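*Asks:* Have a look; sequence and predicted model below, questions after that.
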Amino acid sequence: MTETRQRPTGWLRQLMPGFDVAAHYQKSWFGKDVVAGIVLSTLLVPQGMAYAELAGLPPITGLYTTVLCLLAYAVFGPSRILVLGPDSSLGPMIAATVLPIVASDGDPQKAVVLASMLALMVGVIMILASVAKLGFIADLISKPTMIGYMNGLAITILVGQLPKLFGFKVSSEGFIGGVVGFAQGLAGGEAVVAAAAVGIAGIVLILALQRWLPKVPSVLVMVVLAIGATSLFDLADRGVSLVGELPQGFPPFTIPFLEFSDFALMFAGALGIALVSLTDTISTASAFAARSGEEIRGNQEMIGIGAANLAAGLFQGFPVSTSGSRTAVAERSGSKTQLTGVTGAVLILLMLVLLPGLFRNLPQPALAAIVITASISLADIPGTIRLWHQRKTEFNLSLAAFLGVTLLGVLPGIGIAVGLSILNIFRRAWWPYETVIGRVPGVEGFHDVHFHPDAKHLPGLVIYRFDAPLFFANVRPFRDNIRRLARTEPKPRWIVIAAEPITDVDTTASDVLLELDQELNAQGTSLVFAELKHGVRVKIERYELTSQIDPRHFYRTVDAAVAAYMAETGAEWSTGE
């Protein structure tokens, strides 16, 4: 009876980690969580509004999104420290998905509905991926391609915000169109001097405070000064656009509707957003967990992100992700649990209910300044330079992802980033590193001739290493390499495969190996295997390969194979070996 009652509780705590935190909450944490929540809220409000506009949505939707995702993640999220919310990396992806549909329909209000539906779709994708234990999907984007993607995203966001920073609008789309439109606007005298002054001063102030006074809430300081400047210098009369009065009251519960004809584009966008959000969350969670000693629960993180997106989507919000900067603020402020995020959400709700006009005099160029400084943090120039110096191939992958985002757009860019990462995996498995190894004077074992050109070889013996599993896609290049070695002069009597790096052999590779052995035998060359892993040996025995290839041609070590060759042929190492 007792056992039956305990099972649902354990199941609920596993599904909703927030219950477990509440059950073990310590009184000493309360003050720290509340103070951290108050500090965090000063960042959540201006960033929420700024990132909503980045996504092409009204500023109020950023606050609705922030409130709901914080409350949902506090219940379903496994991390005690992560802060979710509107994100600069997702804003352009949301806009790229939603705005083309809105433009074709001609109804600007439809953008909010579509963004909410997009959040619901991302939430469902995340939860289904968690049920299927697909957390490994986050690994589909390699670090070099992610660096390139983020660099492209940073410059795309920057160019897209420049007209707003200077107080005018452009109708051109895309990176190239944005650059041309901005240049034409400046040349045509459309820039508002007061708007540019506010925006540029805001960027300088935020960057300066982040550089020299990192503990000072730079965004809050800039926002307060910008609001003060509005009254002091009558910025509205000087042509500067203001945020205006926000709608009063709680986030409205709304069930969004999606027309079937829009489903394909929305689903593609949701997949891309889900992938970027998951990758960002796992990497951020890993970084902060390493400091606190927590374990990463990837599948539960997907449920947490999914729940946050579902909650936001039902209250006129849009897709969310983890914010490294806001999480860092919460951590530096002493946050112990997700009560920090709940405190921030409650304060935003109080503002919406009691003080909706608090940010009415906030200049729009100040929001652009917030977005631009966030975009600068997305770029990783030192990482790009390091790739150039360390590995040109991965630098080229990064560059291709960068060009994909800037020239083709954000959504195609994420597709290119994923595609390049997958192709890079296949490239490494398809054309893995392969080499001949030999004996180096004064060094134990056998070593790569590319790094040791002075390596010695026994007459008639070639030792070949192939650094990958053998499967249908790479077994033919493997066969061609062996054939090439068999044609060298003097003609080898044995070709020994140093098979320790070969972690698998599929049925296609097994058939090719048998054909290759028969072909070499006819030419007077024996194919010999050394250091086969036990699991691989079991597989090739199941394929009956060991019964068809001479059983004597399988050795536990390369040294054993070399000793057997010397005993059979009488070959000897040269003097001193």
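*Replies:* Perfect, thanks for sending it.
*Asks:* C-alpha only now, for contacts and for neighbours.
*Replies:* Fine.
*Asks:* give the contact list for the most centrally placed residue in the chain.
*Replies:* Nearest to the mean C-alpha position of the chain, by Cα atoms, centre = their mean, lies residue 279 at 3.5 Å. By Cα atoms under 8 Å, 6 or more residues apart in numbering, the contact list for residue 279 reads 138, 139, 141.
*Asks:* Now do it against residue 146, distance only.
*Replies:* 9 Å (Cα to Cα, to the nearest Å).
*Asks:* Same check on residue 448?
*Replies:* In terms of Cα to Cα, residue 448 sits 33 Å off from residue 146.
*Asks:* Neighbour count for the two, which is higher?
*Replies:* residue 146 (23 against 18; other Cα atoms under 10 Å).
*Asks:* quick one: the more buried one from residue 240, how far?
*Replies:* 36 Å.
*Asks:* Ok, residue 520 next?
*Replies:* 81 Å.
*Asks:* Between the two, point out the one with more neighbours.
*Replies:* Between residue 520 and residue 240, counted using other Cα under 10 Å, the more crowded position is residue 240 (23 against 18).
*Asks:* Who's the closest spatial neighbour of that one, skipping the chain neighbours?
*Replies:* Using Cα to Cα, 6 or more residues apart in numbering and skipping the chain neighbours, the partner closest in space to residue 240 is residue 195 (5.3 Å).
*Asks:* can you give me the offset of the helix or strand that contains that neighbour from its chain's centre?
*Replies:* Element membership for residue 195, per DSSP states H and E: helix 193-212. Relative to the centre of its chain, helix 193-212 is centred 29 Å away, using Cα atoms, centre = their mean, to the nearest Å.
*Asks:* let's bring in a second model and compare:
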Amino acid sequence: MLSDLLTGIIIAAVSIPISMGYAQIAGLPAVYGLYGSVFPIIIFGLLSTSRQFVFGVDAAPAALVGAALVTLGVTPGTEQAMQVVPVITFFTALWLLVFFLFKAGKLVNYISTPVMGGFISGICTTIILMQVPKLYGAGAGTGELFELVEHIAETIGDVNVPSIIMGLTALAVLLVSRRFIPKFPMAICVMAAGALLSCVIDMDEYGIVCLSEVSRGLPQIVVPQIDERMLPNIMTVSLSIAVVIMAETLLAENNFAQKNRYKIDDNQELLAFGMANLAAAFTGCCPINGSVSRTTMSEQYGGRTQLTGIFAGVVMIVILVCGTGFIGYLPVPVLTAIVISALYSALEFDLAAKLWKVSKVEFYIFCGAFLGVLVLGTINGVLIGIILSFAAVIRKAADPPRSFLGLVPGHEEFLALERFKHAYPIQNIVIYRFSSNLFFANIAIFQKDIMDAVQDDTKAVIVDASAMGSVDVTAAKTLRIMYDTLKEKGVKLYITEHIGQLNVQLRKLGLGDMIEAGCVRQTMERALSDCGLESPYPLVGVHNSYHDIRRKRAEHMAQELVWAFGDDAEDVIEKHIRESIGSMKNGTGVEQLMTGFWKQMDIQDEEEWLEHMEAHIEEIVRATGEDEDSVAERIERRRSQLLHRLESEHPEFVDRYKARRKRMDEHLKEHNPAAYDAIIRLREKEHTKEK
């Protein structure tokens, strides 16, 4: 708490020149900057989920309000401006509360780290350029890069030597102390030294500017008076200001939260923004925003909680009530050095250097956001960064990692042929891994890779779709064309290793018949087995392969039919059984029916299939002319084989299998008592024989 208190004092002191200057930019008397640093900051501190972020009168909203006054024909600093500005602040607060109700804070989740880094660096650089003229005795600049550079060029000829010596000395002390004693509150010492120096010498004699004195007293409650003639323009202006506050502050808050490893509630922050701006409106102030410079300073000097902002608000109350005389002794160059020092430490050019080494694309995104903010302003910089981020996402998705797979003799996994020189493809089989969702931007690459790889002797194409979570309409249409083309060539197409939800999408996109034809399999081994191949597989250029990749996994008991057809699995089974019964002739068809329509079925799937057959025993008897006991005996014989196979391959699932068998018997008894009686008679007969 002590560090929060000391940091709060620093923040309050530094807020004095910053807030007064921005209030004047917004067209208000300077003292209103101090008013905006009292109740709005305290309310934000009570509502915010950020541990460290500081709210206050800041550059972007102030500049937008100042520009809006010109558009509205209002002269800054006049009585009319003091009436219009709180109305703009009031509607800005209402817009922020609307954003809160609609949970618009989630939008920040779509902004990447390079965008955040470029955005913060752009804002910091902009404010530094605004502050630089104050080091040598000129007024602060406004606008974006070109206006700021032009202002510096115009004022640099009138440099006040004592001012720049004082400012640069203070800046050097702060930068050096941050390097060697970062936790020491050097800002307070530098500020106190500047005030003492003002007491000892006459600053006016040396041309060094000090802050203007302000009248004592707390802000009075102001009820915004709405001029209906200006209301449409004010609504538009306040919306743009609210968007800037939301984007700028949420981005900066998330940046600090990521850096310091904590989470914030973006939507709760919008509530805090809105309520803080309501407080600003009713104290006659301009819209307020999150302050990167003050937050960076708070972080530098050990501020750990929102008590820092609350203490800063309380300190500002004390200053307004009984300490405004002190303000006149603060040299502007010293305070400017403190602000520049804080902003310098918030620059993230080290992130840019890292991105240059790791990812050139993300480096360019950083630069786009940085230059966008610096040259075009806050909101345009954010928009540029977001557009670049989405462009990078589409680019990555359009050209995803992909490879053809093979096997290394003696190893269990399928490996990329281009990366592993000892990996060999399986004879007559193309295995292709595609590590992305399949959609309009990358389906052409997918199609070209596969069709170019198919040779005259290719028997099957197996796609490892383990990283594929979705397929869009364009991709589904191309898959249909590929499937039909390959089928004409006698080549089977399999999609494997993917999640079951992808099968749901494929069915909705009209590719259900491909699934029923066995085009999807849970594993690559299943697809190879469906092609008639079992491990060890024949490899191109390798004799006597000794690898074995048969994986004993729980998925083998996961019912592949349910995975492939989802909730429609039972309906699909019923449909195929009825179709098969309809095509039977006397004395034939039972054995073919027992094999099912889905090759290489799981034990659980076969059990499911046999259960459905049991429910249709009477129809099978009528179609084939066989007696009921004979059909039931075949089903039971096959079921016994399945149990022996399970005991051999997966003994850990035997108890589960028997429990499920019991439930299925109860289901059969309820829905087809005659078939159930026939099965029970047969079992009792077999049991008697065994005795």
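*Replies:* Arrived safely, thanks for sending. These figures come from a predicted structure and were not determined experimentally.
*Asks:* hmm, back to that, and the residue nearest to residue 240 of the first structure, what does it touch?
*Replies:* Counted by Cα under 8 Å, 6+ apart, residue 195 of the first structure has contacts 165, 166, 167, 235, 239, 240, 241, 363, 365.
*Asks:* how does it look with 7 Å?
*Replies:* Neighbour list for residue 195 of the first structure: 165, 166, 167, 240, 365 [criterion: Cα atoms under 7 Å, 6 or more residues apart in numbering].
*Asks:* So among those, which aligned pairs are also touching in the second structure?
*Replies:* Among those, the contacts conserved in the second structure (both residues aligned by TM-score structural alignment, their matches' Cα atoms under 7 Å) are 165, 166, 167, 240, 365.
*Asks:* Just among these, which is most surrounded?
*Replies:* In terms of neighbours by other Cα under 10 Å, these top out with residue 365 at 33 neighbours.
*Asks:* my read: it touches residue 161, true?
*Replies:* No - with contact defined as Cα atoms under 7 Å, residue 365 of the first structure does not count as touching residue 161 (8.8 Å).
*Asks:* Which residue ranges of the stretch 451-577 of the first structure form helices?
*Replies:* 475-486, 507-522, 534-542, 545-548, 558-569 (DSSP state H, counting those that start in this stretch).
*Asks:* and for the second one, what are the contacting residues?
*Replies:* Think helix 507-522 of the first structure. Residues from elsewhere that reach helix 507-522 of the first structure (Cα under 7 Å, 6+ apart): 470, 471, 472, 475, 479, 526, 527, 540, 545.
*Asks:* since we're on the second one, how many residues are nearby?
*Replies:* Under the neighbour criterion other Cα under 10 Å, residue 471 of the first structure is assigned a count of 20.
*Asks:* next one: the fourth one
*Replies:* Other residues within reach of residue 475 of the first structure, judged by other Cα under 10 Å, total 22.
*Asks:* what's the answer for the first one, then?
*Replies:* Other residues near residue 470 of the first structure number 24, with proximity taken as other Cα under 10 Å.
*Asks:* Please say which position in the second structure it maps to.
*Replies:* Counting by TM-score structural alignment, residue 470 of the first structure lines up with residue 438 in the second structure.
*Asks:* Its match against residue 470, yeah?
*Replies:* Yes - between residue 438 of the second structure and residue 470 there is a contact at 6.3 Å, judged by Cα under 7 Å.
*Asks:* quick one on the thing from earlier: now, the most widely separated pair of the contacts of helix 507-522 of the first structure?
*Replies:* Spatial extent of the contacts of helix 507-522 of the first structure (Cα to Cα) is set by the pair 472 and 526 at 22.8 Å.
*Asks:* More neighbours: which of the two?
*Replies:* residue 526 (23 against 16).
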